[in-house]
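Engineer: Sequence below, structure please.
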Amino acid sequence: MADFSPLYYLYLKIVITFSRWSAYPFMRSLFQAPNSTRTLIQIPSRDPTRSIKAWIHHPPNHSGNTPGLLINWHGSGFILPSLGMDHEFCDRMAHEAGVVVRDADYRKAPEHPYPAAMEDVEDVLKWVEGQPERFDPSRIAVSGFSAGGNLALVAASELRAQFKRINIRAVYAFYPLVDLDRDPKLKKVPNPINPFPLFSLRLFATCYMPRAGERKNPRVSPTFADPALFPDRTIIITCSADNLSPEAEEMGEKLKAGGANVEVVQLENAPHGFDKGVKPGSDAFKQREMTYLKVAEDLRRP
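Structural biologist: Modelled structure (predicted):
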């Protein structure tokens, strides 16, 4: 709250509370996972009075060799409590790639602006580093959707060198928000489908990083990260009808120009969140199957 005046914080709280209540009826079905065998765990945080929730998804027959690990962070605009909405992806990666998946929570703004979410990411990585008997430390990957894609890209670049006992060897970012410094008026695509309104884009940036002059910090906007910091494999999945896609595609070009091994997959006529709540046989279903399979195949690589 120190980043906001009391009156402005009250305004943000009212707006965000309304946004959360408005979003819930549309998001409620995404949290239902009747066929999942996931288990909810608590990961210690730097604050002894709180822990970080995470769903754990085990691969079948995981009692043999120490498995690899995928850590996932959900989308939220940095403001919506959405842990668990990626259960389809997490279950698929556990079963199809044979890795353990940790679907981790993080604190939300404006109650907890930057660096709160990033500290939770650090604490999860620290916990993983201390569990070599549970996971193969040479086979760690990170993934994320939307705001969670931002966190995954930061984890795989700026934070990666802090954790020398684990090898974050790949990152998979679905329709990530990568540039909070860019004027929302410039975030446009030719044929948008349900694009983020300017108000929402401004709200995300203001709540997450209230200090506008610090939004070029690569821990806030990973498009400004040094390409040399990224792991062996980076896959960024963008959607042509999503007004966040240009900045993610530009980030991919920056990484390529800097020598990073990056692949940008653009999905035609796909909106932000294309993979959620899809109907079998639809174009979105086919795109989801293709991209999820692509990530699973990459995770299986030696």
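Engineer: Going by C-alpha atoms from here, please, whenever you check contacts or count neighbours.
Structural biologist: OK.
Engineer: Summarise which helices and strands the helix or strand harbouring V101 is packed against.
Structural biologist: Per DSSP states H and E: V101 is located in strand 100-104. The contact analysis (3 or more CA pairs under 8 Å, 6 or more residues apart in numbering; DSSP states H and E) places strand 100-104 against strand 51-57, strand 69-73, helix 87-97.
Engineer: got the angle for that strand vs strand 51-57?
Structural biologist: Relative orientation of strand 100-104 versus strand 51-57 (axes from the mean of the first three to the mean of the last three CA atoms, to 10 degrees): 140 degrees.
Engineer: which residues are in contact with strand 100-104?
Structural biologist: Outside strand 100-104, the residues that touch it by CA atoms under 8 Å, 6 or more residues apart in numbering are 52-59, 67-74, 83-84, 86, 90-91, 93-94, 124, 135.
Engineer: want to put them side by side, so please do this one too:
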Amino acid sequence: MASRTRCDQVPYEVYKENKEAYSFPTAKVAGPRPEVASNIIYRVPVSHPAGEVDVQVYVPTSEAISSGGLASSEGRLPALINFHGGGFVIGDLNSDKPLVRQLCQGAGCVVVNADYRTAPEFPHPTPVLDSWDVLKWVFAKADELNIDASRIAHGTIPPFPPLKLQILIVPLVDVRYIPVEGSCKEGPYESYVSNEFAPMLPLSRLVWFYNYWLGTGPDRIEKAEDFRASPLLAKSHENLAPSSIRAAEVDPLVSEAKAYHEKLLVAGTQSKIKIYKGQGHTFPQWDGLNPGSKEFVQDCINDLKEAFKL
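Structural biologist: Have a look, this model is predicted:
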């Protein structure tokens, strides 16, 4: 596949004018997009600042529901709420389309895919607060969406009992040590150094993301130390939903994923971590060709079935 200029190698304004030209052609390596029973887009109100975001609700087919065996006696289904990646700068409802369709059909659960607002137009903390509003919306609309509110999982950090599971996919959990420019010269995370030039997510790409998301001004440190940006810094990690951390070996973020796993265990929160050998940061989207990515998708399906079982 021919090389191309990445989004982080040009100013955001240039990227925004022609996003496709600076984006990896994920569709060429992505896995199947199975048919679902429905995938309706809702406009959901958000608060910080006031506005609306798109939320796409995927419902599995009757065959998938029967095969999954997760429907309650009233016919209610468990739900996964998905928040796409992209450094809080890029990404949309299409980013995880193959994955969310496979999880919906593979586990036989509802998947709620959220298109939170992103930087630089909406820097921290808007993306996480949008996600929080979506999470609350799902609970409020559970009856209307035929969701069993006692069986909801999510793919992000903020706690909202009674969540059954958090699947953290190549997560960032401590953003204090990414510099405004250059290499990482301090901090506890070895992978920032050993994986500085990792394919798909070199350190320079993290710098680009964080500079738009957190800014480069005098309040950068304060924003980075906010637990909503760095969940590792939360005052308590007790009583959170059980965590399944899915990390990539060739990724600057793998060291902090390990640190977060240990933090959860010390706090008494259930956590497991799997580091996929030889894989880079974006490998979850490559399951059309990559055996490790296919394994990841099946692992997530197994996670959901185990968390949602009656």
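Engineer: quick one: the strand holding V101 of the first structure to helix 87-97, angle?
Structural biologist: Per the same axes, to 10 degrees, the angle that strand 100-104 of the first structure makes with helix 87-97 is 160 degrees.
Engineer: so what's the closest residue to S191 of the second structure other than its chain neighbours up against?
Structural biologist: Of all residues not flanking S191 of the second structure in the chain, P252 sits nearest, at 4.8 Å (CA to CA, 6 or more residues apart in numbering). When contacts are counted by CA under 8 Å, 6+ apart, P252 of the second structure is found next to S191, Y192, V193, S194, N195, E196, A198, L201, P202, L203.
Engineer: Which among the residues you listed count as buried?
Structural biologist: Burial by neighbour count, 16 or more other CA atoms under 10 Å: within those this picks out S191, Y192, N195, E196, A198, L201, P202, L203.
Engineer: tell me, the strand holding V101 of the first structure lands on which residues of the second structure?
Structural biologist: The alignment of strand 100-104 of the first structure onto the second structure (TM-score structural alignment) covers residues 110-114.
Engineer: Just give me the match in the first structure for the residue nearest to S191 of the second structure.
Structural biologist: Aligned partner of P252 of the second structure by TM-score structural alignment: N243.
Engineer: three-state assignment of its match?
Structural biologist: Assigned with DSSP: H, G, I helix; E, B strand; the rest coil, N243 of the first structure falls in the coil class.
Engineer: now it: how far from M118 of the first structure?
Structural biologist: Per CA to CA, to the nearest Å, N243 of the first structure is found 24 Å from M118 of the first structure.
Engineer: do the same with V264 of the first structure
Structural biologist: Distance from V264 of the first structure to M118 of the first structure, by CA to CA: 24 Å.
Engineer: any idea which helix is longest in the second structure?
Structural biologist: Longest helix in the second structure by number of residues (criterion: DSSP state H): helix 291-308.
Engineer: mean deviation of that helix from the first structure?
Structural biologist: By mean CA distance after the TM-score superposition for the first structure, the fitted helix 291-308 of the second structure averages 3.1 Å away from its aligned residues in the first structure.
Engineer: Buried residues of that helix, list them for me.
Structural biologist: For helix 291-308 of the second structure, by 16+ other CA under 10 Å, it's G292, S293, K294, F296, V297, C300, I301, D303, L304, K305, A307, F308.
Engineer: follow-up on the earlier one: between the contacts of P252 of the second structure, which sits nearest A257 of the second structure?
Structural biologist: S191 (10.4 Å; CA to CA).
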